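J.: generate coordinates for the sequence data below:
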Amino acid sequence: MLATVHAPLGFLLHLADSALILGQRNAEWCGHGPVLEEDIALANISLDLIGQARLLYQHAAAVQGEGATEDTLAYFRDVRAFRNHTLAELPHHGPLAGTAAADRDYATTIVRNFLTSQFMVLRWEALARSADAQLAAIAAKSLKEVRYHLRHACDWLVKLGDGTPHSHARTQAALDHLMPYTQEFWTLSPDEAQALQDGTGDDPRALRAAWDEAIDAWLHEATLRRPAPGGHLPRGKEGLHSEHLGYLLSEMQSLARQHPGARW
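T.: So this is what the prediction gives:
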């Protein structure tokens, strides 16, 4: 009998954390969407992402053992233990808006979902061939969901970018702010390198050409200018985060930490 192959724990946590944190961010629009339809759409996208995170955390908990559960992994790890992309944790506004409590900017949300969903479509396609059968199944399911997320983001990117001068300017500003954070997509963390070596992971560097082509095509349709490359290289998937993740986790984890062991 062939031995069961599992992806490295750190790689599973990277995938789970990225989905959870982006889901939490999108969920902040619940009850605050610009129109009712978008309020519902963002809530559904959040539920998809949190559902993906749950499957990945369940798998990671089984790999870790030692009494770990999806709840302990989501609610009882601190900032440095999280492995999500930095892009996922940023608030819904640019760097000049002041604090994280500033008014949300829908253009920022749409651009982030556009950049991330295009990457995850390619990543889930690759991971559907993982040597880890359970991860491959999660990837196949997640791929169907993230294709919808991408379609939603692309539709709005074009509406905003090729809309009024005001909507165009705000969308371009969001793109200028967020695009540098995508550099993290193309660097291999130690967890990703280990997963690639054992056949359970993918090589994100191999996805870059397809991502660039798709991104450029949609930006052209949206009449947006792609920012010049460069800037600080984020390292969220190595546990080095922006100041924003701590505030997000404090809110997300507060109830579970106030009542550890509670059953709902």
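
J.: please count neighbours and contacts with C-alpha atoms only from this point.
T.: Fine.

J.: can you give me the helices for the chain?
T.: For the chain, the helices defined by DSSP state H occupy 9-27, 36-64, 70-75, 86-89, 106-127, 133-161, 165-178, 190-198, 208-221, 244-258.

J.: redo those as a markdown table? Include distance to G231 and mean neighbour count.
T.: As requested, the helices of the chain are exported to a markdown table (distance: least, Cα to Cα, whole Å; neighbours: other Cα atoms under 10 Å):
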| stretch | distance to G231 | mean neighbour count |
| --- | --- | --- |
| helix 9-27 | 21 | 24 |
| helix 36-64 | 28 | 20 |
| helix 70-75 | 30 | 18 |
| helix 86-89 | 14 | 25 |
| helix 106-127 | 17 | 22 |
| helix 133-161 | 23 | 19 |
| helix 165-178 | 10 | 19 |
| helix 190-198 | 22 | 18 |
| helix 208-221 | 18 | 14 |
| helix 244-258 | 19 | 14 |
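
J.: quick one: which of those is nearest E184?
T.: Between E184 and the helices of the chain, the tightest spacing by Cα to Cα is seen for helix 86-89, at 7.9 Å.

J.: for the closest one, name the packing helices and strands.
T.: Contact here means 3 or more Cα pairs under 8 Å, 6 or more residues apart in numbering; DSSP states H and E; on that basis helix 86-89 packs against helix 9-27, helix 244-258.

J.: to compare against the first, here's another:
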Amino acid sequence: MSDPLFEYLCRLGDNTLVLGHRVSEWCGVAPVIEEDIALANTALDLIGQTQLWLGLAGEVEGKGRDADKLAYHRDVWDFRNLLLCEQPNGDFGQTMMRQFLFDSWHVMHLKGLMASSNDQIAAIAEKSVKEVTYHVERSTDTVIGLGDGTEESHSRMQNGLNKLYPFVGEMFLSDDVDTAMADAGIAPDPASHRAGYDAHLDDVLTEATLTKPEDDFAHKGGKSGTRHTEHLGHMLTQMQWLQRAYPDATW
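T.: So this is what the prediction gives:
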């Protein structure tokens, strides 16, 4: 296994990179212009956080790879993002449900990282949590509004929840990397967020008149460090096309 700190930073950066790219796919095609702008801004926030996490990962690795090289020069099996982040957009309801499920975890995790024994990680978390606090407020309001909206919007939100909830459990599983980070005081134990996350979900889903499925990924497998669906491969083909076609080109 590579340096646990490098591996961990790649996980953080890959989460925001992959989800940021997914959200950016709505640019120009969102249901209304306000959502188009809001989704684009969310994507930009996530890509900005990626620059910080993968930039620090490159420094820790010490092999001359910066954030761009880690983003564009790795292949699908080297990415460490949560499986939730790479799931296709689907309709607008599914996209916002995916965002809500991730945001609710993301803000808790960043708040935990603000107490990191690694000063650089704590600083990145402190900067990022300001953006993610807005993200979770917006996605929460949208889930409630659409869930407790029309029969059609409710149905679409429930379908999105049914499809995406199985991936939630992965966020709270631990492996050797997580254990090393927790032991060093660099990051919190993933399981420590589960109770708060479930309580938040229950409150929001009740208000949204949505029913939480019973099962999730935690009951079926492990972390996504070495397993990915075909979705990520297809997405990377689009995201990395320019760099692959014109390696290290400058303008």
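
J.: could the helices of structure 1 be laid out in CSV, adding distance to P227 of structure 1?
T.: Putting these into CSV (distance: least, Cα to Cα, whole Å) gives the following:
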stretch, distance to P227 of structure 1
helix 9-27, 23
helix 36-64, 26
helix 70-75, 34
helix 86-89, 16
helix 106-127, 13
helix 133-161, 14
helix 165-178, 6
helix 190-198, 27
helix 208-221, 11
helix 244-258, 24
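
J.: between those helices, which one is closest to A228 of structure 1.
T.: Between A228 of structure 1 and the helices of structure 1, the tightest spacing by Cα to Cα is seen for helix 165-178, at 8.7 Å.

J.: now that closest one against helix 133-161, angle please.
T.: 140 degrees (axes from the mean of the first three to the mean of the last three Cα atoms, to 10 degrees).

J.: read off where stretch 127-146 of structure 1 ends up in structure 2.
T.: On structure 2, the counterpart of stretch 127-146 of structure 1 by TM-score structural alignment is residues 113-132.

J.: and what of stretch 62-76 of structure 1?
T.: Using TM-score structural alignment, stretch 62-76 of structure 1 pairs with 59-73 in structure 2.

J.: quick one: end-to-end distance for the matching stretch.
T.: End-to-end distance of stretch 59-73 of structure 2: 16 Å, with Cα to Cα, to the nearest Å as the criterion.

J.: among the helices of structure 1, which is nearest G236 of structure 1?
T.: Per Cα to Cα, nearest to G236 of structure 1 of the helices of structure 1: helix 86-89, 4.7 Å.

J.: how far does the closest one sit from its chain's centre?
T.: Here helix 86-89 of structure 1 shows a centroid-to-chain-centroid distance of 7 Å under the convention Cα atoms, centre = their mean, to the nearest Å.

J.: with structure 2 overlaid, how far apart is it on average?
T.: Superposing on structure 2 places helix 86-89 of structure 1 at an average distance of 0.4 Å from its equivalents, by mean Cα distance after the TM-score superposition for structure 1.

J.: so what touches that helix?
T.: 18, 21-22, 25, 112, 178, 181-182, 184, 234-237, 241-242, 244-245, 248 (Cα atoms under 8 Å, 6 or more residues apart in numbering).

J.: quick check: which of the helices and strands packed on helix 86-89 of structure 1 is nearest to A214 of structure 1?
T.: helix 9-27 (21.2 Å).

J.: so what does that closest one touch, helix or strand wise?
T.: Against helix 9-27 of structure 1 (3+ Cα pairs under 8 Å, 6+ apart) you get helix 36-64, helix 86-89, helix 190-198.

J.: so where in structure 2 does it end up aligned?
T.: With TM-score structural alignment as the criterion, helix 9-27 of structure 1 aligns to 6-24.

J.: compared with structure 1, how much does the matching stretch deviate?
T.: Looks like 0.3 Å for stretch 6-24 of structure 2 (mean Cα distance after the TM-score superposition for structure 1).
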